[in-house]
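**Student:** coordinates only, sequence not included:
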């Protein structure tokens, strides 16, 4: 068996203990779209240590083709600017080059994602050369133009940091961790770690197809016109039919949102012990069951469509 098929692909997630269930759903979606030859090393960066029971549940979920490492980073990055809307976990990706010296290339993924493609294929197919990373460029909205100007990024050249194929070797060579951390001390950044990555890695980012990281605005029809300013009609179709869904807005375990049924499909596949680790709103759970029936889906989508039309006509 060749090296490609025997190596464990390093996949990095960062989360708080309260995000255990979303992280498990994400991991399960990765595993379910891999082949029998693909092996993964899930490296979990934690804001505080998980219980031994929680760690064991994730290890069991991964099965024989996955191994896990749990790194407690509580107390790290205390001097960085962190917007109150986000947790410190999001900024842990800035540390990866120094945190994981044994790896030259890793794939970072946000745990509020559900994957519909094989991440092993992505990991092996992209040659980064001397670029720092690969990611999906957002389709810049009119409302985001001012922010792009403020941080010195061109429209359409700003990546979403929810999925990053990172060249740790090159980042280490250029001492980027120190530069990241210094830049992240600046107050007022809208998306602290993401803004810093875009500012300091400009010109050394490889663009990935948008289905690799299908953020909320890629999936909503009202943003299609803007999407097509940066991508093709085929890209739009790929996002709709096979996109790795990134719940960048409302979370499906909290309220009804895009690709609602997809997240709940993976939740229902989780072992009972993992599902017991979170107490979700009963109304949302009932809605998830209704929406997964053909009649419920038609009814809810019709109501949503009518609501959008009324709201747009009033606006």
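**Tutor:** Arrived safely. From a predicted model like this one, the values you see are computed outputs, not experimental measurements.
**Student:** hey, let's count contacts and neighbours off CA atoms from now on
**Tutor:** OK.
**Student:** who's in contact with the closest residue to residue 260 other than its chain neighbours?
**Tutor:** Among residues not flanking residue 260 along the chain, residue 252 sits closest, at 5.4 Å (Cα to Cα, 6 or more residues apart in numbering). Listed by Cα atoms under 8 Å, 6 or more residues apart in numbering, the contact set of residue 252 reads 258, 259, 260, 263, 264.
**Student:** okay, now the one to match up with it:
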């Protein structure tokens, strides 16, 4: 049996979403794999009180679920675009979880459709601090973002799914640098910090492990450009059997976004399903009876293009 440590970070606004993310992880697990799950949050008791939480914890692929309180090292971290300080919790992983030298981190606005045992076991991070999927490059300007930030090249990764070489990070005191950088006003907050500090010590994972809204839009409209070095076969594999990341402000639980149906199907299958929550959320943004023709067109555009 392979044990994979994985960390999530969340706050009181994403308690249910964290549960659904974990349920999808356990549901897509390989037969000989179990996850040792850590959640960095100040709301562990609220999570444990959720309907269906006991079933999650008793899943045969769940070794355990640990709640870890965040410390005050990031209390004055920069916030922007409505993204709270919880986004910086991933920077605390090497310090808060010293029992593992290699750990996976995942955002909670994610649905898993594949097991992580292959990527965890096969990726050699001996000479790297971190592994992640290169962010989708939409144009030449975004291709140069990493370089303008101060990185050596344009291999700028999305921080929503990472494998951390905690041993090397601790040895080289990169985690201490992260805390210092957290006080600076970076546009993409912790993601900028990780890319800048790890620079040439970043290992690029296949797109399958962080398939974002931008990847989906490019694949669905056949507009994948040459900046990304991804073929359609990889994109299709990622869409069907990968890690779906709901990037951007519109999420399945607050509006119509790309592949929102996958999230709601997972929610209905999970032990956390609640008919009142489902009815109130879905009908709040699906009902079109009260909308004008112009309003309906806008809603359909948002559904198909998530803009």
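**Tutor:** Okay, I see it. Because the structure is a prediction, the values reported are computed rather than measured.
**Student:** circling back to that earlier point, quick one: map the residue nearest to residue 260 of the first structure onto the second structure.
**Tutor:** Taking TM-score structural alignment, residue 252 of the first structure has residue 252 as its aligned residue in the second structure.
**Student:** now residue 117 of the first structure
**Tutor:** Per TM-score structural alignment, residue 117 of the first structure is aligned with residue 114.
**Student:** hmm, that match is touching residue 243, no?
**Tutor:** Yes. Residue 114 of the second structure lies in contact with residue 243 (Cα atoms under 8 Å); the separation is 6.9 Å.
**Student:** out of the two, which sits in the busier spot?
**Tutor:** Under the criterion of other Cα atoms under 10 Å, the comparison of residue 114 of the second structure against residue 243 puts residue 243 first, with 25 against 21.
**Student:** would you mind measuring from the more buried one to residue 296 of the second structure?
**Tutor:** Using Cα to Cα, to the nearest Å, residue 243 of the second structure is found at 31 Å from residue 296 of the second structure.
**Student:** now which residue in the first structure aligns to residue 89 of the second structure?
**Tutor:** Using TM-score structural alignment, residue 89 of the second structure sits opposite residue 92 in the first structure.
**Student:** for that match, give me its contacts.
**Tutor:** Counting by Cα under 8 Å, 6+ apart, residue 92 of the first structure makes contact with 14, 45.
**Student:** change it to 10 Å
**Tutor:** 13, 14, 15, 45, 46, 47, 73, 76, 77, 99, 193 (Cα atoms under 10 Å, 6 or more residues apart in numbering).
**Student:** does the match of residue 252 of the first structure sit in a helix, a strand or a coil?
**Tutor:** coil (DSSP: H, G, I helix; E, B strand; the rest coil).
**Student:** relative to residue 282 of the second structure, how far out is it?
**Tutor:** Taking Cα to Cα, one finds residue 252 of the second structure at 9 Å from residue 282 of the second structure.
**Student:** equivalent analysis for residue 67 of the second structure, please.
**Tutor:** For residue 67 of the second structure, the distance to residue 282 of the second structure - Cα to Cα - is 30 Å.
**Student:** now do residue 96 of the second structure
**Tutor:** 37 Å.
**Student:** how about the strands in the stretch 151-300 of the second structure?
**Tutor:** 157-165, 202-205, 243-245 (DSSP state E, counting those that start in this stretch).
**Student:** okay, these in CSV with distance to residue 220 of the second structure next?
**Tutor:** Below are those laid out as CSV (distance: least, Cα to Cα, whole Å):
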stretch, distance to residue 220 of the second structure
strand 157-165, 20
strand 202-205, 22
strand 243-245, 14
